[in-house]
Each structure stands twice: as structure tokens, then as C-alpha cells.
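Chemist: Give the three-dimensional model of this entry:
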Amino acid sequence: MTLTSNVLVIVLVGVTKSLHSPMYFFLCHLSLSEILFTSNIVPNMLWLILVGGGKVSVTQCLSQFYILCIPTIAQCLLLAAMSFDRYVAICRPLHYATIMTFTHQLQLAASCWLLGFTLTFFVYIFLNKLEFCDLNTINHFYCDFVPLLQLSCSRTMVVVLVIAVETVPVLLSPFILIIVTYILIIRTILKIPSNTGRHKAFSTCSSHLIIVCMYYGTLSSIYIFQPGENSINVRKKPFCPIHTGDSID
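Modeler: You can find the predicted model right below:
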């Protein structure tokens, strides 16, 4: 259902001329990132739940983590790009056509994906240098950052530092940009004299704002508000181990 709905969004935007606007262009990229995220995690996770566990090589585990992080970072940046689009549309309507050209849309989308690939690649390099000893059971549904670090018998301080440094441009900077743009948007909307105009302006931003709250709320609850080794057990029930097999040695 997830794959079908996201593919349907991309197809509808592509074939409907009235939807050929920057907001729907970025929405297609959000759907594309969701397709990549879902196809990477969900099939294997459902299989592990069905059979009660499974085996995966270290290379496959790191590859899954790499593909997991790319759409996660891209979605954060795409949401920021969409907020900038709403800011220009409402606060600078006379300059909207010249600012949000198709070339600029492509550049923004390409930058989001490029940063996703590049930043994740740095983390992948450091994770690939970790050594794994006797423990070979991943206490999670998939190969996430914290479960991988718990299996390593080498020093993980550098990897943790890289993650901490990348968190600022990946999570905080887009979120701050979204907050600032919506403050300016709300100030502009409140200056609109007619109730109809204010309602129309709010309606163009409400869906995007809901998505931002849901997405960043989920990321915060998983990676910020529940840090530590015990947070994994708190967030998931029942326990479903993934064994990395002999290749972990």
C-alpha cells in the first residue's frame, strides 16, 4: 500500500498539468524517498517478524544502514525546501515566478539528494572500519546506528563524533529554517485584510506543517528523547533478533 500510494502520487503529478508546481515537484521527491526507505526496511523486517529472526552479513547490514540514512537526510532537506517555496509564494508573490524556476527546483532537489549521499557516505566509511568480535546479535528490527555500535568491540568515539557533527546541518539547520520561514509566513498572513485571503493562505501551508511536525516528532522521539542502550528495548516489542552470522568475525 505504501509503495502503491507513493507511485500514484508521482504518476498523478507527472500527468496532470495543473500539478506542475514547485510544491508538487518536491512532493514527488518526498514520495521517491519514502519508496526507497520502505523498500529497504519493511520487506526484510516483515520476514524477520514472521520467522522470528534471521541472518545477515556485515556488508549487507552496513548497506542497509547506508540506504536507510539517504532518504532520511533527503526528507529533512526537502521539507526545508518546501517551506522556502511557501515563504516565497506568500511573502514574495511578485518574485515567485522568477525565484522558483524549474532550474532552481532541480538544483534544490539535487542538492538535497547529494547531501544525503555525501553525509551518509562519511558515516559509512567510519562504520566500515569498526571491528566486531564475539557478539553477533542485533537487538533490533533492522541495522540502525545504535545497535551496530553496541556490537562493536573497537572504539566508537570517532563515529559518534561524526554523527554529532552531521546532526547540526542535517536536522537542526533545516528545522530552524522551517521555523523561521513559518514565522515570517504567519506574520504576512495576519496582515491580509480579508478572512478569505487568510484562510486560503493558511490552507496552502497546513498540510506541509503537519508533515513537518510528524516527521521531526518521530525523529526526535527515536534518536533524541530516548538516548542510551536501553532505549531500543523501550521502543520495540517483541524482541526480534538479527544474527550477523559467521561473517561478523
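Chemist: Please count neighbours and contacts with C-alpha atoms only from this point.
Modeler: Fine.
Chemist: Next, the contact list for Leu171, please.
Modeler: Leu171 is in contact with Ile73, Cys76, counting by Cα atoms under 8 Å, 6 or more residues apart in numbering.
Chemist: hang on, it in a helix?
Modeler: Yes: remark: Leu171 belongs to a helix, assigned using DSSP: H, G, I helix; E, B strand; the rest coil.
Chemist: Can you tell me the SS state at the residue most central in space within the chain?
Modeler: Centroid-nearest residue in the chain: Thr72, 2.1 Å away (criterion: Cα atoms, centre = their mean). Following three-state DSSP, the label given to Thr72 is helix.
Chemist: Report the separation between it and Leu12.
Modeler: 24 Å (Cα to Cα, to the nearest Å).
Chemist: Could you do Ile90 as well?
Modeler: In terms of Cα to Cα, Ile90 sits 25 Å off from Leu12.
Chemist: Show me which of these two is the more surrounded one.
Modeler: Between Ile90 and Leu12, counting by other Cα atoms under 10 Å, Ile90 is the more crowded of the two (19 against 14).
Chemist: Buried residues in the strand or helix carrying Met23, which are they?
Modeler: In this structure, Met23 sits in helix 22-51 according to DSSP states H and E. For helix 22-51, a neighbour-count test (16 or more other Cα atoms under 10 Å) marks 22-37, 40-41, 45, 48 as buried.
Chemist: here's the other one to compare against:
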Amino acid sequence: MTRTSNASSPAVFILLGFSARPSLEPILFLLVSIFYVVSIVGNSIIILVSCMDVRLHTPMYFFLTNLSFLDISFITSIVPQLLVNLWGPQKTISYGGCVVQFYVSHWLGATECVLLAVMSYDRYAAICRPLHYTAIIHPQLCAGLAFISWFGGFITSMVGSTLTMLLPLCGKNHIDHFFCEMPLIMQLACVDTSLNELEMYLASFIFVVLPLGLILISYGHIARAVLKIKSAEGRRKAFNTCSSHVAVVSLFYGSIIFMYLQPAKSNSHEKGKFIALFYTVVTPMLNPLIYTLRNKDVKRALRHILLEKCCGFAVK
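Modeler: The predicted structure follows:
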């Protein structure tokens, strides 16, 4: 039995994870390992290609580079500890490690919500205001919007996570999940958590619901603009411009809404674990695949780098 401190904050937390299904753990270990490697490699390729090919030095790929770096950071904050717990009988994480994990995951999750909204605005400007696009989405604005995304996520994480960390846990240290996160820590508190829940719902509205609303408004304008295009080829090009982002937004929000907009005392643990596994492991892996497979610019740039830079062939 794991020894814990008699203080309100335990020395370690026990992440129960999927321990109720021990036969599933080796399979999950293999799958998560593969997804992790593919995610790191895929997102690194997106960053490398976007930086090396001057034709991709555009606002769209600047934001995509931010998204790929964010995905690498997010999955790395959770998966190594998950793999350790899936591999061996020990299911523990230190108190400090748990605190870092929910600070970082909260920060990066909120940042991605805002960043996806920023990317939808970029697509809106590209399709609905094409003649003014370079004047609207200029480098200074791109840098400012990226900073707002990262800094806004950092601030909400500092506020929400700090309020959570201050809750007395009275020695409770069993978390029925595979990683540490704010709602899970709140469930262990031995005091009233109404204030924390109010802050969490407010943060969810600002960083989940509001960005989603902005995305829907942007794509409402985009859909109206696309319908006005008379040629089928023009509509196809406009659709291809947005299809990758729409797919990423659908994957991200399809899982995050279920995870974060439910009561902190929810009992749907098992279902929530698999949704969380999809959100934390599968989605960061799918993002670079979506942008690589559905984007001719990225495929052309990747081919250019592999053939011309590595093999010495000229690629047009």
C-alpha cells in the first residue's frame, strides 16, 4: 500500500487509470506508444516543413506551427506518465508531478481552444475578404493573436489550478483516472468546492464555448461566401482551404465538450476515461495527418524537402 502524508496534501497520488481492466493495459500500452511516436513525428514534420519552405511562411502555417508545437507539448505532459502506469504495477505520481500535469494540461487545453478560433478567423479573412487578406492578417496581428492564445491559456490555468491546489484533500490520494486534472482533484477535496466549480464553469464558457461560437460564426460567413461562388472549381478550392481546419475542430470539440462541460461530481468515470484517452492521445496524432493528407501545399513542401534537400533532385 502506498504511503502518504498525514497532511492535507498527500505525498503521492494513485492514478487508478484502467487498473480495473488489467487485461486491457498491455494493449493500451502498445497503442498509446504508437500514437505517441506518430504524434511527435507528425507534428515535428509540420513544424519543420513550415519553417523550411518559404512558400509556407504565411499566417495559416504560422498558426499551424503553433498548433503542432502545442500538441507535442500537451501529449508529452500526459503520455509518458500514462505509459509508466500502464507498464508496471505502480500507479503512482508524485504530488509535484500531479500539480505540474494539471497546470500544463489546463494551460494547453485552453490555449488550443483560442488558437482554433484564431485559425477560423484567418480562414474567414482568406475566403470572405481575399483582396484585403494581407492587409488584415499581417505579421504583427498574427504574433499578437498567437500571444493572446498562449497567454490567455496561461492566465486561466494559473487562476483555476492555483485555486484547486489550495483545496485541502485530507490525505485523499486515489484518482479514478489516468492523469491529474482540475475536476479530478476537486473530487478529492474535503471542503465545499462551489467557488472552484463556479470558476471552472466560467473558464469553460470563456475558453470553450465562446471560441466555439466565434468558430461557428466564422464558418457561417464562409459558407455564405462559398455558396455565392458560381464555379464548381472555385467552391472546391474554397472548401479545400477550410476542410482540414473543420476536421480538426470537429475532433477537438467533439471530445472536449463532453469532458469539460459536465459536473465536477459526475459518475461517468469509465466513459470519460476513454473520451479523455481519445482527446489526449488520438487527437494530437490525427491533426498532422489531417493537414498532411488533405493539404497539397504541405505535401508539395515535404516532397521538396525530401527530394531536393536530401537527395539532390530538383522539384518543381
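Chemist: Residue in the first structure paired with Leu227 of the second structure?
Modeler: Under the alignment (TM-score structural alignment), Leu227 of the second structure pairs with Leu190 in the first structure.
Chemist: now its match, nearest residue through space, not along the chain?
Modeler: Arg198 (6.9 Å; Cα to Cα, 6 or more residues apart in numbering).
Chemist: wait, isn't the one you found in contact with Arg187?
Modeler: No: counting by Cα atoms under 8 Å, Arg187 is not a contact partner of Arg198 of the first structure; they are 10.9 Å apart.
Chemist: Between those two, which is the more surrounded one?
Modeler: Neighbour totals were compared for Arg198 of the first structure and Arg187, and Arg198 leads with 16 against 12 (other Cα under 10 Å).
Chemist: which residues does the more buried one contact?
Modeler: Arg198 of the first structure neighbours (Cα under 8 Å, 6+ apart): Ile189, Leu190, Ile192.
Chemist: Mind telling me what element it is part of?
Modeler: Arg198 of the first structure belongs to helix 195-223, assigned by DSSP H and E.
Chemist: which part of the second structure lines up with the following helix or strand past that helix?
Modeler: As assigned by DSSP H and E, the chain's next helix or strand after helix 195-223 of the first structure is helix 231-235. The aligned range for helix 231-235 of the first structure in the second structure is 268-272, by TM-score structural alignment.
Chemist: Now the matching stretch: buried residues?
Modeler: Neighbour-count burial for stretch 268-272 of the second structure [16+ other Cα under 10 Å]: Gly272.
Chemist: Tell me the counterpart of Asp53 of the second structure in the first structure.
Modeler: Asp53 of the second structure maps onto Thr16 in the first structure, by TM-score structural alignment.
Chemist: Tell me, how many residues neighbour its match?
Modeler: Residues near Thr16 of the first structure, counting by other Cα under 10 Å: 9.
Chemist: show me what contacts the residue nearest to the centre of the first structure?
Modeler: Residues in contact with Thr72 of the first structure (Cα under 8 Å, 6+ apart) are Ser33, Phe37, Gly116.
Chemist: Tell me the counterpart of it in the second structure.
Modeler: In the second structure, Thr72 of the first structure lands on Gly109 (TM-score structural alignment).
Chemist: Could you check how far that match is from Val118 of the second structure?
Modeler: Gly109 of the second structure is 15 Å from Val118 of the second structure, by Cα to Cα.
Chemist: same deal with Glu233 of the second structure?
Modeler: When Glu233 of the second structure is compared with Val118 of the second structure (using Cα to Cα), they lie 27 Å apart.
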